[in-house]
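1. After the sequence you'll find the predicted model.
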Amino acid sequence: MTSTYLMWLLFIAVYDFRQRRVPNWLVLAGAFLAFVALALGTAPIEHSWTAALFGAGIGFGFLLLFYTLGVMGAGDVKFAGALGLWVGLSALLPVWLIASLLASLHAVLWLILQRWPVSSRLSLVLFGPSSSAHGNPQPSRIRFIPYAAYLALAAAVWMVWGRQSS
């Protein structure tokens, strides 16, 4: 199941970097696969059902606060819940810290490039497609940081790092 987990994280990261959204079908597929991995005892990060359910609840609930403040998308919140199933409660905090550090670096780079634009291609990668490209000239919320992508990268890093340290 490790390769399935890593493939799911890759799909989430690529989709969020390119589209700045995480589709429900991808979140649900990951949650379903996490349940299967837990049932078969093949989860890539070993933890109990209780830890998985607490991880899902806390992952979803904590990021829901940021969604209600308007600084995070619903896909990020749902992905955090599904990710909690995969990693469990104990790995959730380190994954959040790594993802938040990466997102902070993204924001700093965004601020720098706002002042000194270097490359339109780099801007497209960092800021996502312009809202006019999707026929929506006035988006209700602008999300230039793909937080789910950074959560996915952080989860992959945590899994690899945790395996080497054990």
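-> Ah, there it is. Numbering: from 1, shown residues only.
2. From here on, just use CA atoms for contacts and neighbour counts.
-> Will do.
3. middle-most residue in the protein, spatially?
-> Ala148 (2.0 Å; Cα atoms, centre = their mean).
4. I figured that one hits Asp76, correct?
-> Yes - between Ala148 and Asp76 there is a contact at 4.9 Å, judged by Cα atoms under 8 Å.
5. Buried ones in the helix or strand hosting the residue nearest to the centre of the chain, by neighbour count?
-> Following DSSP states H and E, one finds Ala148 within helix 147-165. Neighbour-count burial for helix 147-165, counted by 16 or more other Cα atoms under 10 Å, picks out Tyr147, Ala148, Ala149, Tyr150, Leu151, Ala152, Leu153, Ala154, Ala155, Ala156, Trp158, Met159.
6. And here is the other one:
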Amino acid sequence: MNKKDNILKIALELFSNQGYENTSTSLIAKKAAVSEGLIFRHFTNKEGLLTEIMNEGIAKIQPFLNTVINEKDAEKVILKVIELPYKIILSEKEFWKLQINIKSQNSKFKKDFDTNKYLIPVYLKLNQAFSDLKFENPELETQYLFTVLNGLTLSLIELENLNDAKVIINYIQSKYKK
């Protein structure tokens, strides 16, 4: 792993566990075994480092989102949306912990890194799936499922063993299977 990637990895761990505000660039440099100047050379400042982490995280989860967006079968769309929190957290748990921390710490970053921005296409696809399946109120059903999945996401972040989550995911999916 090159130094830049190592800085990103260490910063993600520290930001997600200690919080962005509580993590100094000097601590990141120390843990990454690099000079603080190297961080500034690669990222300009701490905010630039956070922006790079967020952009990489979004790029890494985009393929998961695309599996929903590209799905043609309405029922499969719903089932895939329900699996999203599990799949994404399984592969990018630190990124999601950071998402939660950023929202609670800094209103500027909350606006800059609002997860809803890149979940909008998934939301719209889910709403269309409920409409195609003739649900009584597709918009309300979409909001309901997103609310349930938001709670599931928060729970998954706290779980040590994500395999336990499969039971609840299967239960939620059973509510939408024909």
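-> Arrived safely. Keep in mind that this is a model prediction, so the values were computed, not measured.
7. What would you report as the TM-score here?
-> Once superposed, the chains reach a TM-score of 0.31 (TM-score structural alignment, normalised by the length of the first structure), with 87 aligned residues with a Cα RMSD of 5.0 Å.
8. What is the helix holding Ala148 of the first structure packed up against?
-> On a contact count with 3 or more Cα pairs under 8 Å, 6 or more residues apart in numbering; DSSP states H and E, helix 147-165 of the first structure meets helix 2-19, helix 74-115.
9. Identify whichever of those helices lies nearest to Ala37 of the first structure.
-> Each of these has some distance to Ala37 of the first structure by Cα to Cα; the shortest is helix 74-115, at 8.3 Å.
10. Tell me the first helix or strand C-terminal of that closest one.
-> helix 120-127.
11. Just want the angle from that next one to helix 74-115.
-> 140 degrees (axes from the mean of the first three to the mean of the last three Cα atoms, to 10 degrees).
12. Going by neighbour count, list what's buried in helix 120-127 of the first structure.
-> Applying 16+ other Cα under 10 Å to helix 120-127 of the first structure flags Ser123, Leu126, Phe127 as buried.
13. What is the nearest of these to Leu33 of the first structure?
-> Nearest to Leu33 of the first structure among these, counting by Cα to Cα, is Leu126 at 29.8 Å.
14. how near is that closest one to Leu101 of the first structure?
-> Distance of Leu126 of the first structure to Leu101 of the first structure, given as Cα to Cα, to the nearest Å: 15 Å.
15. Ok, Phe54 of the first structure next?
-> Distance from Phe54 of the first structure to Leu101 of the first structure, by Cα to Cα: 23 Å.
16. Could you do Trp86 of the first structure as well?
-> 21 Å.
17. between these two, who's got more neighbours?
-> Between Trp86 of the first structure and Leu101, Trp86 has the larger neighbour count (other Cα atoms under 10 Å), namely 30 against 14.
18. need the longest helix for the second structure.
-> helix 74-105 (DSSP state H).
19. Residues in contact with the following helix or strand past it: which ones?
-> Note on helix 74-105 of the second structure: by DSSP H and E, the next helix or strand toward the C-terminus is helix 107-112. For helix 107-112 of the second structure, the surrounding residues in contact (Cα atoms under 8 Å, 6 or more residues apart in numbering) are Ile102, Lys103, Ser104.
20. quick one on the thing from earlier: could you list the residues in contact with the helix holding Ala148 of the first structure?
-> Against helix 147-165 of the first structure from outside (Cα under 8 Å, 6+ apart): 6, 9-10, 12-17, 22, 44-45, 72, 75-76, 79-80, 87, 91, 94-96, 98-100, 102-103.
21. nearest residue to the residue nearest to the spatial centre of the second structure other than its sequence neighbours?
-> Residue closest to the average C-alpha location in the second structure (Cα atoms, centre = their mean): Trp96, at 4.3 Å. Nearest residue to Trp96 of the second structure in three dimensions, chain neighbours excluded: Ile89, at 6.8 Å (Cα to Cα, 6 or more residues apart in numbering).
22. next one: stretch 68-81 of the second structure to chain centre, how far?
-> Relative to the chain's own centre, stretch 68-81 of the second structure is displaced by 19 Å; criterion: Cα atoms, centre = their mean, to the nearest Å.
23. what's the burial count for the nearest residue to Lys87 of the second structure once chain neighbours are set aside?
-> Excluding its sequence neighbours, the residue lying closest to Lys87 of the second structure (Cα to Cα, 6+ apart) is Phe64, at 7.6 Å. Residues lying near Phe64 of the second structure (other Cα under 10 Å) number 17.
24. so Phe64 of the second structure is in which element?
-> Going by DSSP H and E, Phe64 of the second structure is part of helix 46-69.
25. residues of that helix that come out buried?
-> Using 16+ other Cα under 10 Å as the test for burial, helix 46-69 of the second structure gives 46, 49-51, 53-54, 57-58, 61, 64-65, 68-69.
26. May I see the residues you listed arranged in CSV, with distance to Glu158 of the second structure as well?
-> CSV is the format used below for those (distance: Cα to Cα, whole Å):
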residue, distance to Glu158 of the second structure
Lys46, 26
Leu49, 25
Leu50, 22
Thr51, 24
Ile53, 21
Met54, 20
Gly57, 19
Ile58, 21
Ile61, 19
Phe64, 21
Leu65, 22
Val68, 25
Ile69, 28
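27. With that, I have no additional questions.
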